[in-house]
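Undergrad: sequence and predicted structure are below.
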Amino acid sequence: MDKELNQHKWQAFVLDEIFDIRATQSSIDKKNLVNLAGTIPYITRSDKNNGIDMFIGEQPNYKKDEGNVLTIGLDTQTIFYQPIPFYTGQNIQVIRHSRMNRYNASFLIVAIKILLQKFNWGGNGATLTRLKRSKVFLPITDQHEIDWEFMEDYMRRKETLLLKPAVEQLCKRLINKEISGGGKLLSSQWKPFSFTDVFTEIQRGKRLKKADHTEGSIPYVSSTALNNGVDGFIGNEGCVRKFEDCITIANSGSVGSVFFHQYEFVASDHVTQLKRKGLDKYAYLFMVPIINRLSEKYSFNREINDERIKREKILLPVNKEGDIDFAFMSSFMQEVEADILKTTLNVFKDRLNANENQMGGGKMEGIYTL
């Protein structure tokens, strides 16, 4: 605990006496979902991506939960802040309070995670009743009330410390892009090409049984559609196939999932490496969503085997000579990256300015102004 937290007064509170805790309103089994294309978060007990398993459309037979709450998966001990309305999978609990916001919610998450550690799969298993009876230690005012302002200000300061270096890095990257050139790109003609024309190396990874994995720090890329295809980290050196600076496509499992890897990794036999020597990351990134459309054609029961992938064709931009226009692809993605950086920078700047104003500082200038 840092000095500021240690100097503040704390007190134990029974969760059910200060929060509204209940099961979520939707609780939809994944197999019952409809309208799978949309922008509404579907929250599960996953410990990744803020608990978001996917984004879906309206579910006519279910009611959404309101945002500005904490969601908890008791058996997985996962807890996240949900700022907007959402649907959930099964066994998700919701914690509400009228004074909650994204800053003090971040503080609460850490405090509640500490009490969740006492739950286990033995005789002290996690239940909604036990959660409600549990006590959480929180900072208090001189009147022995929860100090919501302290929690919010503390997390604003922590966010500011994280955002300032990030803003500086974004500014530097954007400045470098402006110096190196830019401008709007011209349109390009498109033509179909077989995979063997596009890539100089097409090679499947090598089978490595889970029981043979050793502890290490090398990314292990398999057929998962999450985390850029990384299914864990291993230390195996022998009897494995390593790749880097390439695209992988899942042959089975999440068939058609495509990711770019600039780092060295071990590939399972469920993915195939697609590589062209001399190609930069931007051209690779341009092709990722195009190749990913193969997932519409294949399924778990129809895998992308070695022969099928060599027969596949993809549409790519071409130059005046009719050759693949890798330069256009690279420039296009650099423009996309610049747009994303500017949008991200503006969001970060707005948050920093809001934090500075809330804490009595002035508006940021200098390097933060483009």
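TA: Arrived safely, thanks for sending. Residues are numbered from 1 along each chain as shown.
Undergrad: please count neighbours and contacts with C-alpha atoms only from this point.
TA: Fine.
Undergrad: so residue 304 belongs to a helix, correct?
TA: No. Counting by DSSP: H, G, I helix; E, B strand; the rest coil, residue 304 is not found in a helix; it is coil.
Undergrad: now do the same contact list for it.
TA: 250-252, 255-256, 298 (CA atoms under 8 Å, 6 or more residues apart in numbering).
Undergrad: so which of these comes closest to residue 325?
TA: residue 256 (23.9 Å; CA to CA).
Undergrad: can you get me a residue count around residue 331?
TA: 19 (other CA atoms under 10 Å).
Undergrad: still on that earlier bit, which of the contacts of residue 304 has the most neighbours?
TA: Most surrounded of the contacts of residue 304: other CA under 10 Å gives residue 250, at 29 neighbours.
Undergrad: leaving out sequence neighbours, find the closest residue to it.
TA: residue 271 (4.3 Å; CA to CA, 6 or more residues apart in numbering).
Undergrad: take a look at this one as well, against the first:
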Amino acid sequence: MFNLENLFGKSTRGRRLKSADRVSGALPFITAGETDQGISAFIGNDVKVFSANTTTIDMFGSAKYRNFKYGGDDHIAVVHTNKLPKYASVFVTSAIHKSSYNGQFNYGRNFYAKDADALDISLPVKDGKPDYEIMETIISAIHKLVIKDVVLYVEKKKKELNKLTENANAVKC
């Protein structure tokens, strides 16, 4: 078990930006929620920009990996995993989500940056320290399996479509 603050320093959070005050732009703006991965708008406002390869945790405890720069409102905590390799950061995000998204946070009891700092997560260990190399290997393997499954699915659908086309052509003759 590892404490997030000990691993990544203090978590931070964005600032409130009411919908009416948002200026249209290119920067993804993250708020609480599952719809569109929490991206509520693309803004041009002058806000704090968070680094890519970080993790957000919304007010309900839902953690998401961000592979892009973004702004965020005061209902998200940002865990600064940006110094980790990408796949290790994805693994850590999954561990955070498992620890934080357990039903204890809701509209009456929001998850805040201070909650992230107090959060303990379970990670693989090597010599008493987080084994980021094995985390990368695991996520890389999962990534490859998913890609393989998608390729197989597309090939299957192509075959089905070809068979339908052949049958339709045979009926026309």
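TA: Arrived safely, thanks for sending. Everything quoted here is computed from the prediction, not taken from an experiment.
Undergrad: the residue nearest to residue 250 of structure 1 against residue 224, yeah?
TA: No. At 9.7 Å, residue 271 of structure 1 does not count as touching residue 224 under the criterion of CA atoms under 8 Å.
Undergrad: neighbour-wise, which of the two wins?
TA: With neighbours defined as other CA under 10 Å, residue 271 of structure 1 and residue 224 compare such that residue 271 has more, 29 against 19.
Undergrad: top helix in structure 2 by residue count?
TA: When structure 2 is parsed with DSSP state H, its longest helix is helix 132-172.
Undergrad: list the residues that contact both of residue 271 and residue 224 of structure 1?
TA: In contact with both residue 271 of structure 1 and residue 224: residue 250, using CA under 8 Å, 6+ apart.
Undergrad: show me where structure 1 has helices.
TA: Using DSSP H, the helices of structure 1 run over 3-7, 15-18, 102-116, 128-133, 148-180, 195-198, 281-292, 306-311, 326-358.
Undergrad: report the aligned residue range of structure 2 for the first one.
TA: When you say that, I think you mean helix 3-7 of structure 1. Mapping helix 3-7 of structure 1 onto structure 2 (TM-score structural alignment) gives no aligned residues.
Undergrad: what's next to that helix, contact-wise?
TA: Outside helix 3-7 of structure 1, no residue touches it (CA under 8 Å, 6+ apart).
Undergrad: count the residues that sit near residue 63 of structure 2.
TA: The number of residues packed near residue 63 of structure 2 is 26, by other CA under 10 Å.
Undergrad: which position in structure 1 pairs with it?
TA: Aligned by TM-score structural alignment, residue 63 of structure 2 pairs with residue 258 of structure 1.
Undergrad: picking up where we left off before, counterpart of the residue nearest to residue 250 of structure 1 over in structure 2?
TA: The alignment partner of residue 271 of structure 1 in structure 2, by TM-score structural alignment, is residue 76.
Undergrad: now residue 339 of structure 1
TA: Under TM-score structural alignment, residue 339 of structure 1 pairs with residue 145 in structure 2.
Undergrad: with residue 203 of structure 1 instead?
TA: By TM-score structural alignment, residue 203 of structure 1 lines up with residue 12.
Undergrad: thought residue 79 was touching its match, still the case?
TA: Yes. Using CA under 8 Å, residue 12 of structure 2 is in contact with residue 79, at 7.0 Å.
Undergrad: higher neighbour count, the two?
TA: residue 79 (28 against 18).
Undergrad: pretty sure the more buried one is touching residue 56, no?
TA: Yes. If you go by CA under 8 Å, residue 79 of structure 2 and residue 56 touch, sitting 6.2 Å apart.
Undergrad: residue 59 of structure 2 versus the counterpart of residue 224 of structure 1 in structure 2, what's the distance?
TA: In structure 2, the residue paired with residue 224 of structure 1 is residue 33, using TM-score structural alignment. Residue 33 of structure 2 sits 8 Å away from residue 59 of structure 2, taking CA to CA, to the nearest Å as the criterion.
Undergrad: same deal with residue 127 of structure 2?
TA: As for residue 127 of structure 2, its distance to residue 59 of structure 2 is 34 Å (criterion: CA to CA).
Undergrad: repeat that for residue 2 of structure 2.
TA: 22 Å.
Undergrad: do the same with residue 43 of structure 2
TA: From residue 43 of structure 2 to residue 59 of structure 2 the distance is 21 Å (CA to CA).
Undergrad: got it, and residue 97 of structure 2?
TA: Residue 97 of structure 2 is 12 Å from residue 59 of structure 2, by CA to CA.
Undergrad: before we move on, what about residue 167 of structure 2?
TA: With distances taken as CA to CA, residue 167 of structure 2 is found 54 Å from residue 59 of structure 2.
Undergrad: what do you get for residue 39 of structure 2?
TA: 14 Å.
Undergrad: one step back: now do the match of residue 339 of structure 1: how many residues are near it, please.
TA: Neighbours of residue 145 of structure 2 under the rule other CA under 10 Å: 12.
Undergrad: with the one 3 residues further on instead?
TA: Per other CA under 10 Å, the neighbour tally for residue 148 of structure 2 reads 12.
Undergrad: what's it in contact with, if anything?
TA: Per CA under 8 Å, 6+ apart, neighbours of residue 148 of structure 2: none.
Undergrad: how does it look with 10 Å?
TA: For residue 148 of structure 2, the contact set (CA atoms under 10 Å, 6 or more residues apart in numbering) comprises 142, 154.
Undergrad: was I right to think residue 300 of structure 1 contacts residue 252?
TA: Yes. Using CA atoms under 10 Å, residue 300 of structure 1 makes contact with residue 252 at a distance of 6.0 Å.
Undergrad: hey, what's in contact with both of the two?
TA: With the criterion set as CA under 10 Å, 6+ apart, the contacts of residue 300 of structure 1 and residue 252 do not overlap.
Undergrad: so which bits of the top strand by length along structure 2 are buried?
TA: Longest strand in structure 2, counting residues (DSSP state E): strand 24-30. Using 16 or more other CA atoms under 10 Å as the test for burial, strand 24-30 of structure 2 gives 27-30.
Undergrad: also stretch 318-337 of structure 1?
TA: Buried, per 16+ other CA under 10 Å, within stretch 318-337 of structure 1: 318, 324-326, 328-335.
Undergrad: same question, stretch 84-100 of structure 2
TA: Judged by neighbour count using 16+ other CA under 10 Å, the buried positions of stretch 84-100 of structure 2 are 84, 86-97, 99-100.
Undergrad: chain center to that stretch: distance?
TA: Remark: stretch 84-100 of structure 2 is offset 8 Å from the chain centroid, using CA atoms, centre = their mean, to the nearest Å.
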